[in-house]
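Colleague: generate a structure from the sequence data that follows.
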Amino acid sequence: MTTKLIAERGFWGLSMQDVADGCGLTVPGMLHHVGSKDSLLVAVLEHRDEQDATSLAEQLGVPVHQLWTEGAPRVTLPQICSALVRRNAGQPEIVRLFAVLEAESLAPGHPAHDYFRARQRRILTTMSALAEGHVPDPRALAGQVVALMDGLQILWLREPETIDLITAWEAAAGRLFAGLFR
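Modeller: Model (predicted):
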């Protein structure tokens, strides 16, 4: 419920009364559980990350606690990206939520500013590590992957009837990763 409201309205348009009503609580009762509107937002984002990690681990056949662990059964950058895109294609509301909040949080005063900054650094570091030994500049490739994924998702969200996210990703990834991961 909260995820849907944030995806539709963004953080600034989110009404705590609407969230409380959707949960069957009063606003004071809800605030007792989450502390503040800012805390609610971070909890929603962290929950999304946990769900994504569980789904990725299942898709890739890796225990969730080993998904990003050094020395664990490793998957390639193309495999992880493909799994992410397949997951996102099945949850447009969540992708919309993420896109709206990520854009809103570019403002330093946004309550998710630090969350998204840390998340971006973590993603780029992880993707760079997966690209090590395959390209001369793993960090640059990681940035290109993120930009491509985010851009394709925006196109898909605007035109879901004409753009197949998975097909668009696989075509672009085929060119981006050509000859790099064997």
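Colleague: CA atoms for contacts and neighbours, from now on please.
Modeller: OK.
Colleague: moving C-terminal from the strand or helix carrying residue 30, which element do we reach first?
Modeller: Using DSSP states H and E, the element containing residue 30 is helix 27-34. Counting by DSSP H and E, the next helix or strand C-terminal to helix 27-34 is helix 37-60.
Colleague: one more, for comparison:
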Amino acid sequence: MNRGTARVRLPVAERRGQIIGVTTRLIAERGFWGLSMQDVADGCGLTVPGLLHHVGSKDGLLLAVLDHRDAEDGRALTADLGTDGLSAGVDLRRVCAALVRRNASQPEIVRLFAVLEAESLAPDHPAHAYFVTRQARVLETLTALATGVSDRPESLARQVIALMDGLQIQWLRDPGGTDLVVEWERAADTLFG
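Modeller: Coordinates of the predicted model:
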């Protein structure tokens, strides 16, 4: 949107959703370091001070995007599995298949996550602590689900994470030549025996 164009007032929740959507797209295209608050503001029909009113800072904006993604994925996974969460009674392979199907339906979000996860390896990245904590939480959750499935549940959990991450990168590089869901199922046959 051009800066001279009239601005539209939206309800707070709708505006926040718009900000998160525009930011998600821009980070997926450029990475966090390539993200301009002006570009986000322009994409939402806001001024930069108006944008900052909603998110506080560029770091706050990034964390809002990540928190939103986690919440949406959690809701979708719960709905897909028909459970109240990832309890010990849920089948690990079924959980993984649901995650892969979800990710296959949202390449922009997967791209955003892959870019940020790689960028945040730098300790000074604003999402560094988020990804360290998230990795520990995911490993713990998958390890719990792998208990009883494997005599080395943490090792299986690490292999699941590595396999998913690797297949997603291949799919993002060649979306027309890689069917994420099909490749996951083939690999899962080997992984889960």
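Colleague: the helix holding residue 30 of the first structure maps to which residues in the second structure?
Modeller: Counting by TM-score structural alignment, helix 27-34 of the first structure lines up with residues 48-55 of the second structure.
Colleague: now the matching stretch on the first structure. Mean distance?
Modeller: When the first structure is overlaid, stretch 48-55 of the second structure sits 0.9 Å from its aligned residues on average, using mean C-alpha distance after the TM-score superposition for the first structure.
Colleague: what's the distance between the spatially most central residue of the second structure and residue 172 of the second structure?
Modeller: When C-alpha atoms, centre = their mean is applied to the second structure, the residue found nearest the centroid is residue 113 (4.5 Å). Using C-alpha to C-alpha, to the nearest Å, residue 113 of the second structure is found at 11 Å from residue 172 of the second structure.
Colleague: now do residue 193 of the second structure
Modeller: Separation of residue 193 of the second structure from residue 172 of the second structure (C-alpha to C-alpha) stands at 27 Å.
Colleague: neighbour count: these two, which is higher?
Modeller: Neighbours per residue (other C-alpha atoms under 10 Å) separate residue 193 of the second structure from residue 172, with residue 172 holding more: 18 against 6.
Colleague: what's the neighbour count on residue 112 of the first structure?
Modeller: Applying other C-alpha under 10 Å, we find 22 residues neighbouring residue 112 of the first structure.
Colleague: same check, this time on residue 125 of the second structure
Modeller: By the measure other C-alpha under 10 Å, the count of residues near residue 125 of the second structure is 15.
Colleague: which residue in the first structure aligns with it?
Modeller: Match for residue 125 of the second structure (TM-score structural alignment): residue 110.
Colleague: residues contacting that match?
Modeller: When contacts are counted by C-alpha atoms under 8 Å, 6 or more residues apart in numbering, residue 110 of the first structure touches residue 104.
Colleague: now the one 3 residues further on
Modeller: Residue 113 of the first structure is in contact with 105-107, counting by C-alpha under 8 Å, 6+ apart.
Colleague: wait, residue 116 of the first structure touches residue 107, no?
Modeller: No - the criterion here is C-alpha atoms under 8 Å, and residue 116 of the first structure misses it with residue 107 at 11.0 Å.
Colleague: the two - which one has more neighbours?
Modeller: residue 116 (19 against 11).
Colleague: what ranges do the helices span in the first structure?
Modeller: For the first structure, the helices defined by DSSP state H cover 2-9, 16-23, 27-34, 37-60, 77-89, 92-104, 113-131, 138-158, 165-176.
Colleague: please produce TSV containing those helices, extended by distance to residue 67 of the first structure.
Modeller: Below are these laid out as TSV (distance: least, C-alpha to C-alpha, whole Å):
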stretch	distance to residue 67 of the first structure
helix 2-9	25
helix 16-23	32
helix 27-34	29
helix 37-60	6
helix 77-89	10
helix 92-104	21
helix 113-131	11
helix 138-158	18
helix 165-176	21
